[in-house]
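Participant: Give the three-dimensional model of this entry:
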Amino acid sequence: MAEVKVSHFRGRQFGGAAGAYGNTTSLAFHLRTTAQGAAANSNSAAALAVDDVVDLGGLPAGFRMDDALVVISSGLTAEVTGSLGFKYEDGENDALVPQDAAYFGAGLDLATAARLRNASSKALVTLPKPARLILTIAGAANAKAGQIDIVIQGELTGAR
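Facilitator: This is a model prediction of the structure:
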């Protein structure tokens, strides 16, 4: 199992401002794959394989995760599915908010162009410490170019 990290520009959020704008924040993450099936702009040139964990980027401490939108504008290879969730940057679990690789859903069809909403009925959680948004590949290896954009919506409540 490989861990693939996708590089992102940090200026991808608006929110957390005091006053009239409130604390609602949308964090955008992008996964584009090359014609060979590898994650573009990442630390790996290998095609995404079953059980690979794609690190899409950071989720801040104190972020209450309300919803997820997965926009598959160009699907991956047929049969590719995935789970969308989070893990903590320090690798240590939290007793009240455990890491969950499928927090936003499991068995997501990543091969077909679609807009997928949060596919989970799990209770809302507020991250007690910095975490990473992760996509775990399942079903089949990817062997083609594709594009998946993910928006995580929530509220910045501040670190504990």
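
Participant: contacts, neighbours, all on C-alpha from now
Facilitator: OK.

Participant: other SSEs contacting the helix or strand where Ile148 lies?
Facilitator: Element membership of Ile148, judged by DSSP states H and E, is strand 146-156. Strand 146-156 sits against strand 24-33, strand 63-74, with contacts defined as 3 or more CA pairs under 8 Å, 6 or more residues apart in numbering; DSSP states H and E.

Participant: Another for comparison:
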Amino acid sequence: MATIKKKSIGEQQFGGAIPFGNVTVYRSTLETGATGGALNADSATALAVNDVVMLDTLPQGMMLSDAQIIVSTAMTASVTGSLGFKYVDGVDSTEVPQDAAYFGSSLALNATGRLRCSTSKVPVKLAKEAYLTLTITGAANAKASRLDVIVQGERMGPK
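Facilitator: Okay, the predicted model is just below:
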């Protein structure tokens, strides 16, 4: 299992002058090249089963409410994924545990479409800064693709 980190994490964010009380949307794009590897990332190796792609960062104190994935160019047949979060410092929290499938699992990345959050988990307020993660499942990717991941929430501020 490899961990792939997109370059330019956090550059899509605008504003942030008020760290609490803001309904906000974070958007991240994952594009893969002809061989299936993530473009604009620290690894160009084809995405394999159990690879974790860190798409962007979500701020401490963000109340997570919804997510969707727009698959405009599908991945290889049988590729699915899980969308969740992992703390940047690598240390889990007992208050709000990391969850690789918080927004959904077995999400069909092998067909074009708009995938909505598929879980009924309670909204959580992130205990600390976290990566938005996509874990590849089902099969390895071996083709060019494009996914736009959109996360909605409210910036509540730390604690």
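
Participant: Superposed, how do the two chains score by TM?
Facilitator: Superposed pair, TM-score by TM-score structural alignment, normalised by the length of the second structure: 0.94. Supporting alignment: 157 aligned residues with a CA RMSD of 1.3 Å.

Participant: about what we covered before: any buried residues in the strand holding Ile148 of the first structure, and which?
Facilitator: Neighbour-count burial for strand 146-156 of the first structure flags 146-156 (criterion: 16 or more other CA atoms under 10 Å).

Participant: Have a look at how far, on average, that strand is from the second structure.
Facilitator: When the second structure is overlaid, strand 146-156 of the first structure sits 0.3 Å from its aligned residues on average, using mean CA distance after the TM-score superposition for the first structure.

Participant: follow-up on the earlier one: got the buried residues of strand 146-156 of the first structure as a markdown table, with distance to Val4 of the first structure columns?
Facilitator: Listed next are these as a markdown table, based on distance: CA to CA, whole Å:
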| residue | distance to Val4 of the first structure |
| --- | --- |
| Gly146 | 16 |
| Gln147 | 16 |
| Ile148 | 15 |
| Asp149 | 16 |
| Ile150 | 16 |
| Val151 | 19 |
| Ile152 | 20 |
| Gln153 | 23 |
| Gly154 | 25 |
| Glu155 | 27 |
| Leu156 | 27 |
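
Participant: Out of those residues, which two sit at the greatest distance?
Facilitator: Farthest pair in these (CA to CA) is Gly146 and Leu156. Separation: 30.9 Å.

Participant: Contacts for stretch 144-154 of the second structure next, please.
Facilitator: 20-36, 62-75 (CA atoms under 8 Å, 6 or more residues apart in numbering).

Participant: Over to stretch 72-89 of the first structure?
Facilitator: Contacts of stretch 72-89 of the first structure (CA under 8 Å, 6+ apart): 37, 99-115, 129-149.

Participant: likewise stretch 109-117 of the first structure?
Facilitator: By CA under 8 Å, 6+ apart, stretch 109-117 of the first structure touches 67-82.

Participant: out of the residues you listed, which are buried?
Facilitator: So, by 16+ other CA under 10 Å, the buried ones in the contacts of stretch 109-117 of the first structure are 67-78, 80-82.

Participant: and the helices and strands packed on strand 146-156 of the first structure as JSON lines, adding distance to Asn41 of the first structure?
Facilitator: Listed next are those as JSON lines, based on distance: least, CA to CA, whole Å:
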{"stretch": "strand 24-33", "distance to Asn41 of the first structure": "8"}
{"stretch": "strand 63-74", "distance to Asn41 of the first structure": "17"}
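
Participant: What strand or helix carries the residue positioned nearest the centre of the first structure?
Facilitator: Taking CA atoms, centre = their mean, the centroid of the first structure lies closest to Leu133, which sits 3.9 Å from it. According to DSSP H and E, Leu133 of the first structure maps onto strand 131-138.
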